[in-house]
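K.L.:
Provided below are the primary sequence and the corresponding predicted coordinates.
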Amino acid sequence: MGSRMSWEEVWPILLNGTLETLYMVGLAALFTVLVGLPVGVLLFISRRDGVLPLPHLNAVLGAAINTGRSLPFIVLLVALIPFTRLLIGTTLGSTAAVVPITLGAFPFFARVVENALDEVDKGRIEAVLSMGGTIWHVIAKALLPEALPAILAGITLTVVMLIGFSSMAGVIGGGGLGDLAIRYGYQRFNDQIMAGTVVILIALVQLVQSSGDRLVRRLAHRR
């Protein structure tokens, strides 16, 4: 059993870990959406029956996305160590952890976007095209506005997944709550830190999920 720590010692450690987790998740969520959204749109419009049929590109892109989704995140963490070091200069710390977290999450989000776009009424797409609209008009005026609630729900699911990814990044010294759980909770047998990290992670997931659900319901109601 590890030594007991006073609350004055515990809370700054947990606060710092929470802030590092929020930093990782926030930055990774931003990059995941910036990369995953256009990839998901491209997957949808490049289908054989899409508005920009590019079946060969779609097949290659789909295979790459499926490959990224099939790799367990812990394997991806280790496999991307050389790339992370090349890109960031180190594999330690919260900033370095954003690289594997983003690369592990954006294939999932791209598929979420593709599936959301698949639910859009084809009549709206045809209406835009019949009025002389371009592919960009179809995307901006029909696909994204109509699929917005489903995309926002997908962002919520993705952020929840990113919280889990950020915790696993602690295995390679990524910082955050996962790193605290390993260094203090596991290696030093400190049940206070371990319990604290679990409670905070659960609270973060609940907060993200409830906030996302509320936003989606409000948007759907307005529509």
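P.N.:
It's in.
K.L.:
Could you use CA atoms for every contact and neighbour count after this?
P.N.:
OK.
K.L.:
Name the helix or strand for the spatially most central residue of the chain, please.
P.N.:
With distances taken as CA atoms, centre = their mean, the chain has Thr158 as the residue nearest its mean C-alpha position (4.0 Å). Using DSSP states H and E, Thr158 falls within helix 144-168.
K.L.:
so Gly196 touches Leu14, yeah?
P.N.:
Yes. Judged on CA atoms under 8 Å, Gly196 makes contact with Leu14 at a distance of 7.1 Å.
K.L.:
okay, the two: which has more neighbours?
P.N.:
Leu14 (21 against 18; other CA atoms under 10 Å).
K.L.:
Okay, one more to line up with it:
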Amino acid sequence: MNDGTASLIWQATRETLMMVGVAMAVTIPLGLALGVLLLITGRGQILEQPLANRAIAAVVNVGRSVPFIILLVAVIPLTRALVGTTIGTTAAIVPLALGTIPFFARIVETALREVPGGLVEAALAAGARRREVVTKVLIPEALPSLVAGVTITTIGVLGYSAMAGAVGGGGLGDVAIRYGYQRYETDVTIATVVVLVVLVQLLQFAGDRLARRLSHT
């Protein structure tokens, strides 16, 4: 791999990391909020609201049902309205976040369901408010599972970001398509695959280690 190719891969890697980082910065708080609402508005929960729960669940399910490649095209008007363009790494962040928030919300809901109900009941009996139950019982107790969920989601976003290259989203996927596929530069394709594999391994290692550390506290 010559210096030009190495520079190209490095720039694409930076674009990919930027897309993933910003998308996750949006996904984590919004997905966490949706996941909490999915749980606490459910039957027998601390804020039981069946109609609201069904409405939130429907929105989340619809968001999870749309294939990402279709979502990329479907949200073009929204992307243009928000960032002023539909091409490049900044534009790719919009569909990345929209496609990931519902997925992460379900992960959050599942993680929170693992918290023993007795802990919630004890907190309520001690006079804790609903907000305190969420922030001081549910989320702290589910933190190892939530960290594992963030890891899984981040790796998923990394894969989505490569797919965004098919529509000019920039990053490693864009380089792999424009140079590796369209120009038959096999070394570029191999390099992008290697970088993506390394990134996934690093993310998984860091996420697993942090989750194990939190589970021992």
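P.N.:
Ah, there it is. Nothing here was measured: the structure is a model prediction, and the numbers come from that model.
K.L.:
just the helices in structure 2 please.
P.N.:
Remark: helices assigned in structure 2 by DSSP state H are 3-40, 50-65, 68-74, 76-83, 89-113, 117-125, 130-133, 139-141, 143-164, 171-175, 186-215.
K.L.:
Check the gap between the alignment partner in structure 2 of Val205 of structure 1 and Ser7 of structure 2 for me.
P.N.:
In structure 2, Val205 of structure 1 lines up with Val200, judged by TM-score structural alignment. To Ser7 of structure 2, Val200 of structure 2 is 21 Å away according to CA to CA, to the nearest Å.
K.L.:
With Gly44 of structure 2 instead?
P.N.:
56 Å.
K.L.:
picking that back up, pick the most deeply packed of the helices of structure 2.
P.N.:
helix 171-175 (a mean of 28; mean count of other CA atoms under 10 Å).
K.L.:
What span of structure 1 is that one aligned with?
P.N.:
Going by TM-score structural alignment: helix 171-175 of structure 2 matches residues 176-180.
K.L.:
now stretch 50-59 of structure 2
P.N.:
Under TM-score structural alignment, the match for stretch 50-59 of structure 2 is residues 55-64.
K.L.:
average gap between that stretch and structure 2?
P.N.:
Superposed on structure 2, stretch 55-64 of structure 1 shows a mean distance of 0.5 Å to its aligned residues (mean CA distance after the TM-score superposition for structure 1).
K.L.:
Please apply the same query to stretch 13-28 of structure 1.
P.N.:
Looks like 0.3 Å for stretch 13-28 of structure 1 (mean CA distance after the TM-score superposition for structure 1).
K.L.:
same check, this time on stretch 193-211 of structure 1
P.N.:
Compared with structure 2 after fitting, stretch 193-211 of structure 1 deviates on average by 0.6 Å (mean CA distance after the TM-score superposition for structure 1).
K.L.:
Figure out how far that stretch is from the centre of its chain.
P.N.:
17 Å (CA atoms, centre = their mean, to the nearest Å).
K.L.:
Show residues contacting it.
P.N.:
Contacting residues not belonging to stretch 193-211 of structure 1 are listed as 10, 14, 18, 156-157, 159-160, 163, 177-178, 180-181, 184-186 [CA atoms under 8 Å, 6 or more residues apart in numbering].
K.L.:
shouldn't the residue nearest to the centre of structure 1 be in contact with Ala105?
P.N.:
Yes. The criterion here is CA under 8 Å, and Thr158 of structure 1 meets it with Ala105 at 7.1 Å.
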